[in-house]
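Asks: Got a predicted model here, sequence first, then my questions.
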Amino acid sequence: MFTGIVTDIGEIATLTPVAQGQLHRLRILCRYDQTGIADGASIACNGVCLTVVGSGVTGDRTWFEVDAAAETLGMTTAKHWKAGTRLNLERALKIGDELGGHIVAGHADGIATIVRRENLPDMARFTLRTTHELARFIATKGSVTLDGVSLTVNTVDDVQFSVLIIPHTLSVTTLGAWQDANEVNLEVDLMARYAARLSEMK
């Protein structure tokens, strides 16, 4: 589990197709302490929970390797990742950690597309579009996770919704580089999904 509070920005050093292209092995550079990264640990990469299969240190940078499987490549923006792509990173929660965002599974539900970026004084407002299937779980003042970042929904209009990004978030995540037509990973609020499921069973 995660909170949607980014703790580092990583960079893909290498991406290697394996298993006849059904897997991509990624080596990601980061600033985490390598001694604290165990094989089998979970790290959210742009909101996608991936399992560490190796780690080490090169120069002054820690690296870790993860495998992105065919389903991940098909359902998320991982299909567009390449060497040099910057990723929002978050380590998995430990008992006693502060829950600063909201409960995030790290299982992206799909993709949202940026319809419009509005630059405001020190801030930015993004309007995004998603599918009807996912839009029904998005509510004004509710939570969404976009590329691994916990955000509050400002407005909802059918399949479009907007979020306002404060200066701190723009500076410590990759969101400052978002532009019109970019695709981002979307995870809807778990509570909204469970509430909808319960209402369907009545």
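Replies: Perfect, I can see it now.
Asks: Please make it C-alpha for all contacts and neighbour counts, starting now.
Replies: OK.
Asks: in stretch 43-55, what's buried?
Replies: Going by neighbour count (16 or more other CA atoms under 10 Å), the buried part of stretch 43-55 is 43-53, 55.
Asks: Next, give me the two most distant ones among those residues.
Replies: Across these, the longest distance by CA to CA is 19.9 Å; it joins Gly47 and Ser55.
Asks: dropping in the other structure now:
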Amino acid sequence: MFTGIIQSIGQLLSSEERGGDRRMVFHVGALALDDVRQGDSIAVAGVCLTALDLTEDSFAADVSRETLGLTTLGALEPGAPVNLEKALRLSDRLGGHLVSGHVDGLGRVIDIHGDARSQRWTFEVPATLARYIASKGSICIDGVSLTVNEVDGLHFGVNLIPHTQQVTTFAARRVGDAVNIEVDRMARYAERLIEFRAGETPAM
């Protein structure tokens, strides 16, 4: 589990195809790896990956075809910046919201405009994800925990304060860019509960 509070901006060093999957190597920037062991989890752009071949400032990860197809990782080129967060410990503060690192799908940036010192961003998501997004609820975008300001059909908006702009990869994002979206787990559980109460047979 993660919190959606980014700890460092890293960088993709290499991406090598291996039998349909990929071995990706990331430089971790300012992220300390002294407490990370082989097999631990690190969220990369909101995607939970297993850290392998650790060095003082980098790690490798094997990325499956499913993950490559469902997230933005498959389109990354060497040099691309990525948000990084180490897995949550039970003693850590929960500054954002509980994030699993299991991306639900892709959204797209459709508008960015200034609002005093902040920025207002609008995203578009598929209908299959839009149903789980609610005004004032939580959303995880590229690994960043954010509060939804408003929802309008397939569109939703968030506010980025200057700090968030500075310490995440949002500074490198542009209108039209794809982003990784993880909806709030509680919304999915609520839907599941409603299905059972309505007498629907759960899908197997």
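Replies: Sure, I can see it. If you're wondering where the values come from, they're calculated on a predicted model, not measured in any experiment.
Asks: what's stretch 8-19 of structure 2 in contact with?
Replies: Stretch 8-19 of structure 2 is contacted from outside by 22-31, 76-85, 167-169, using CA atoms under 8 Å, 6 or more residues apart in numbering.
Asks: could you redo the last one with a cut-off of 10 Å?
Replies: With contacts defined as CA atoms under 10 Å, 6 or more residues apart in numbering, stretch 8-19 of structure 2 is touched by 22-32, 44-45, 57-65, 73-74, 76-86, 166-169.
Asks: what do you get for stretch 115-127 of structure 1?
Replies: 112-114, 128-130, 154-157, 160-170, 175-176, 178-183.
Asks: ok, the counterpart of Ser100 of structure 2 in structure 1 to Arg27 of structure 1 distance?
Replies: Structural correspondence for Ser100 of structure 2 with respect to structure 1 (TM-score structural alignment): Ala105. Look at Ala105 of structure 1 and Arg27 of structure 1: by CA to CA, to the nearest Å, they are 22 Å apart.
Asks: is it true that Thr58 of structure 1 touches Ile28?
Replies: No. Look at Thr58 of structure 1 against Ile28 with CA atoms under 10 Å: they stay out of range, at 11.2 Å.
Asks: so what does the longest helix along structure 1 touch, helix or strand wise?
Replies: Assignment by DSSP state H gives helix 190-200 as the longest helix of structure 1. For helix 190-200 of structure 1, the contact count by 3 or more CA pairs under 10 Å, 6 or more residues apart in numbering; DSSP states H and E identifies strand 143-146 as packing neighbours.
Asks: Over in structure 2, find the residue span the strand it packs on aligns onto.
Replies: Taken onto structure 2 by TM-score structural alignment, strand 143-146 of structure 1 occupies residues 138-141 there.
Asks: What about the buried residues of stretch 43-55 of structure 1, which are in strands?
Replies: Those of these mapping onto strands are 43-45, 48-53, 55, per DSSP state E.
Asks: coming back round to it: ok, the nearest residue to the match of Ser100 of structure 2 once chain neighbours are set aside to Leu93 of structure 1 distance?
Replies: Closest residue in space to Ala105 of structure 1, ignoring its immediate chain neighbours: Met1 at 5.0 Å, by CA to CA, 6 or more residues apart in numbering. From Met1 of structure 1 across to Leu93 of structure 1, the span is 6 Å (CA to CA).
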